[in-house]
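K.L.:
Mind folding the following:
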Amino acid sequence: MEAPKQEVLTAPELPPMVLMLPSPGMGHLIPMIEFAKRIPLHQNLHITFVLPNAGPPSKAQTTVLQSLPNSISHTFLPPVTFTDLPPNTKTETLISLTVLLSLPSLRQTIHSLSVSHTITTLLVDHFGTDAFDVAGEFNLPKYIFYPSTAMSLSLFLYLPRLDQEVHCEYRELTEPVKIPGCIPVHGKDLLNPVQDRKNDAYRTVLRNAKRHSEADGIIENSFLELEPGPIKELQKGKPVLYPVGPLVNREVEVAQAGPNCSECLKWLDDQPDKSVLFVSFGSRGTLSSNQTIELALGLEKSEQRFLWVVRSPYDKVVNASYFTAESDSDPFDFLPNGFLERTKGRGFVTSSWAPQPQVLAHGSTGGFLTHCGWNSVLESIVNGMPLVVWPLYAEQRMNAVILTEGVKVGLRPNVGESGLIERQEIASVVKCLMEGEEGKKLRCKMKDLKEAAAKTLGENGTSTNTISKLALKWSNSNKSNVTN
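P.N.:
Just a heads-up that it's a prediction; the model follows:
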């Protein structure tokens, strides 16, 4: 009689997981989420967002994270506290410090998650490179998700060399800075935090920039037709570049957004085709009191239809709400007397927020006055929307250079002798975009970019295939460490 076969015991293979660690700020979280949502479409990978914070999670964070599919989970690390920091510490430093002080909690989280999953990769953004130290302890491949342009990524990689070669402030240079593969850019248009080399923001950016070369790969939220020069140049060297853009969120839960949201969309429904200029400076951008008045009077003087998301002004910095609570003041109180009455019917003004994806996709919207945040730029491109560019902070001036001098899909108003963009200039540029010959040319060029974006995100598009290859790579990582 044949002896019964012995059952061969095998170690269970834990399902693979990718950890994604965005630094604080919805502008960092949203594009990383859009990337994460596409990963499980290609491989059976679970994704966990690990979120450092300097306080309790914001309502915006929790709302967007709770709406994600089951294949994407999240965990908030214990909030960190800042001690002995000067009161004028820059935002970039606070962001990077939040990650640095969260590393002990990150280490514990990886230990905990490793019980149920094989963690194959740690993905951080450009302010999270301190987490590379923890990735090294666990022998994890480390990747950077760069949420902005390939041009500003090129600056990050070039900055350590530039820091050694240039001895004055970059804005004092008489010749444009020649970043490899990029159109020349004046020093005054480089990233905000590198404009003062003596402050903490510059040291923070430089420290993170130096660590970019340690990454196993950099995932870039752009695409070849939009930035051919920098992407081709970056692909020649290391780290390996993975262009996956344009990644944007095209869905908003209008029913949960409040009455103003529905009202502005209803108002758009009643406007002529391509007739409305959408005016928004993102979730964090603020203007001064005087600039708010000039913008209002410029929109009025242009005689064009407009939908304006107005915020309470702030006279000190242009990203006032990044680490602070929203102002309790009514933004309408800062508008010129009689402005709302004089523009009634032709203009719609809403406070603080509007469903940007729906507004840009609406048939009545014909242009976008934007602060040039990269999320907003990419949303404009996928909707074929020509631009008036009004950069405020971060890398937005570099973005404006790409849009006006590179792909040439935007107009940039000039700053007057007063230090403000004055009403007459605003009116002139808005009118040119909405009904002038130059505006028509910009619209045609943006239409070409829209088609290229749709193609690269299509079934066999370059970005789609790149994401598929990354997903396969990450799902197979560390399998050699599992006993079969």
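
K.L.:
going forward, measure contacts between C-alpha atoms and count neighbours the same way
P.N.:
Fine.

K.L.:
which residues touch residue 287?
P.N.:
Applying Cα atoms under 8 Å, 6 or more residues apart in numbering, one finds that residue 287 lies in contact with 311, 313, 314, 315, 318.

K.L.:
And the helices in the stretch 201-350 of the chain?
P.N.:
Counting by DSSP state H, counting those that start in this stretch, one finds helices in the stretch 201-350 of the chain at the ranges 228-234, 259-269, 289-302, 339-342.

K.L.:
Can you tell me the SS state at the residue lying closest to residue 446 once chain neighbours are set aside?
P.N.:
Among residues not flanking residue 446 along the chain, residue 384 sits closest, at 5.0 Å (Cα to Cα, 6 or more residues apart in numbering). For residue 384, the assignment made with DSSP: H, G, I helix; E, B strand; the rest coil gives coil.

K.L.:
wait, doesn't residue 384 sit right on residue 442?
P.N.:
No - in this structure, residue 384 is not within contact of residue 442 by Cα atoms under 8 Å, at 9.7 Å.

K.L.:
Comparing those two, which residue is more hemmed in?
P.N.:
The neighbour comparison of residue 384 against residue 442 (other Cα atoms under 10 Å) goes to residue 384, with 25 against 21.

K.L.:
Second chain to compare with the first, below:
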Amino acid sequence: METSSIAALVMDFFCADALDVAHQLGIPAYIFFPTGANNLAVFLRIPELASTWDLTKEDVGKTPITVNGVPLIHASDLPREVLEISEDHELFINVFRRMREANGILTNTFESLEPRAVKSIKDGFSFPTGQAPPIYCIGPLVTAPDKGVTHPCLRWLDAQPKKSVVYISFGSSGKFSIDKLREIALGIEKSGHKFLWVVRNPPSDDPKDPYDPLAEPDLDALLPEGFLDRTKEQGIVVKSWAPQVEILNHESIGGFVSHCGWSSILEAVINGVPIICWPLFAEQRMNRVFLVKEMRIGVELKGCDEGLVSRDELAEKVRWLMESEGGEELRNNVNAHRINGLEALREGGSSETAFQEFIENFKIQNA
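P.N.:
Predicted coordinates:
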């Protein structure tokens, strides 16, 4: 066996085949899993579960996924590639299987946010042999707000009442056709609540809407006629990009319509902002289930899986989140998670302790 001066190798989970190199060199190898423990528990079980599925059947998406410590999901909640007969399917299954060979798995969560899933993994329920590599919950790994950031939308937020604004953003890859953008606009307007909405150009591969994704959106062309004038006292529309961390940290933000990407979820949690869930792709549909049923900090939008969220549905859920006792309960829940997340990162906290345990583990491996 060759030797190396490298003490440990930490790799993204999609690079799991690099475990072969680490083993050849005698280097302890760890997987960094950038999302949460519920996702991790499910993905570690997928190789065995998927082997029983008939991917040629149209109703394979209805297959229930039962994993100890995780709320019930269905195959349709998984990343699309897992349900396709393709090279991507084989890639995903191989990655999920090989992750088990690591010396440990670091995940971007904190134990009190997903306690049942963490316990399930540690107890070996996600592993065929019942023998799990160590899991280290070292999150929430989020960027701290930069008080030096200046942006017109932040000045606008400064003038709004506390917890009065709904922030609407779908991540760097979340894009909608013109028809859907207009439906969102009319739903926001109908809600009557203040809003800050980040709008991007429609997909460039849509022949009906051949927009340059790098160009600045023409809001007058994309949004309903008269919308910007009618809502100039109600909200603000930002083109293409906004400083999300600083926005979610602002005291005027009371809710977040989100695609449910894990980074956005943690940014909302650490700032105490409840979520209206509008997943688009990847593991985001799984995250929606966990936000609504396990963490109890999100509410579901009907029709998003079919791409048919109506203006009435969006308006209703915004009003529910901002006005109802149920919405206030979500706000209380996410604030409790916020406190726990900050505590986890402090010296002696669960995430700080887990990171120290990770360091000690690879020291032992090298002894």
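
K.L.:
re earlier: got a winner among the contacts of residue 287 of the first structure for most neighbours?
P.N.:
For those, the largest neighbour count, defined by other Cα under 10 Å, is 26 neighbours, found at residue 311.

K.L.:
isn't it right next to residue 349, touching?
P.N.:
No - with contact defined as Cα under 8 Å, residue 311 of the first structure and residue 349 do not form a contacting pair (10.2 Å).

K.L.:
Over in the first structure, find the residue span the helix ranked longest in the second structure aligns onto.
P.N.:
Here the longest helix in the second structure is taken by residue count, with DSSP state H as the criterion, and it is helix 325-345. Matched against the first structure by TM-score structural alignment, helix 325-345 of the second structure falls on residues 437-457.

K.L.:
For the matching stretch, buried residues please.
P.N.:
Residues 439, 442, 443, 445, 446, 447, 449, 450, 452, 453, 456, 457 are the ones in stretch 437-457 of the first structure that count as buried (16 or more other Cα atoms under 10 Å).

K.L.:
Dump those to a markdown table, plus distance to residue 290 of the first structure.
P.N.:
Listed next are these as a markdown table, based on distance: Cα to Cα, whole Å:
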| residue | distance to residue 290 of the first structure |
| --- | --- |
| 439 | 28 |
| 442 | 30 |
| 443 | 31 |
| 445 | 34 |
| 446 | 32 |
| 447 | 35 |
| 449 | 35 |
| 450 | 36 |
| 452 | 40 |
| 453 | 38 |
| 456 | 43 |
| 457 | 42 |
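
K.L.:
residues in contact with the aligned partner of residue 16 of the second structure in the first structure?
P.N.:
Taking TM-score structural alignment, the alignment pairs residue 16 of the second structure with residue 129 from the first structure. Contact partners of residue 129 of the first structure, counting by Cα under 8 Å, 6+ apart, are 144, 208, 211, 212.

K.L.:
same deal with residue 136 of the second structure?
P.N.:
Residues near residue 136 of the second structure by Cα under 8 Å, 6+ apart: 104, 105, 106, 107, 351, 354, 355, 357, 358.

K.L.:
Kindly report the same for residue 49 of the first structure.
P.N.:
Counting by Cα under 8 Å, 6+ apart, residue 49 of the first structure has contacts 19, 20, 21, 22, 72, 73, 74, 75.

K.L.:
Let me see the ranges of the strands in the stretch 351-484 of the first structure.
P.N.:
Along the stretch 351-484 of the first structure, the segments classed as strands by DSSP state E, counting those that start in this stretch run 365-370, 387-389, 410-411.

K.L.:
name the helices or strands packed onto the shortest one?
P.N.:
Using 3 or more Cα pairs under 8 Å, 6 or more residues apart in numbering; DSSP states H and E, the elements in contact with strand 410-411 of the first structure are strand 387-389.
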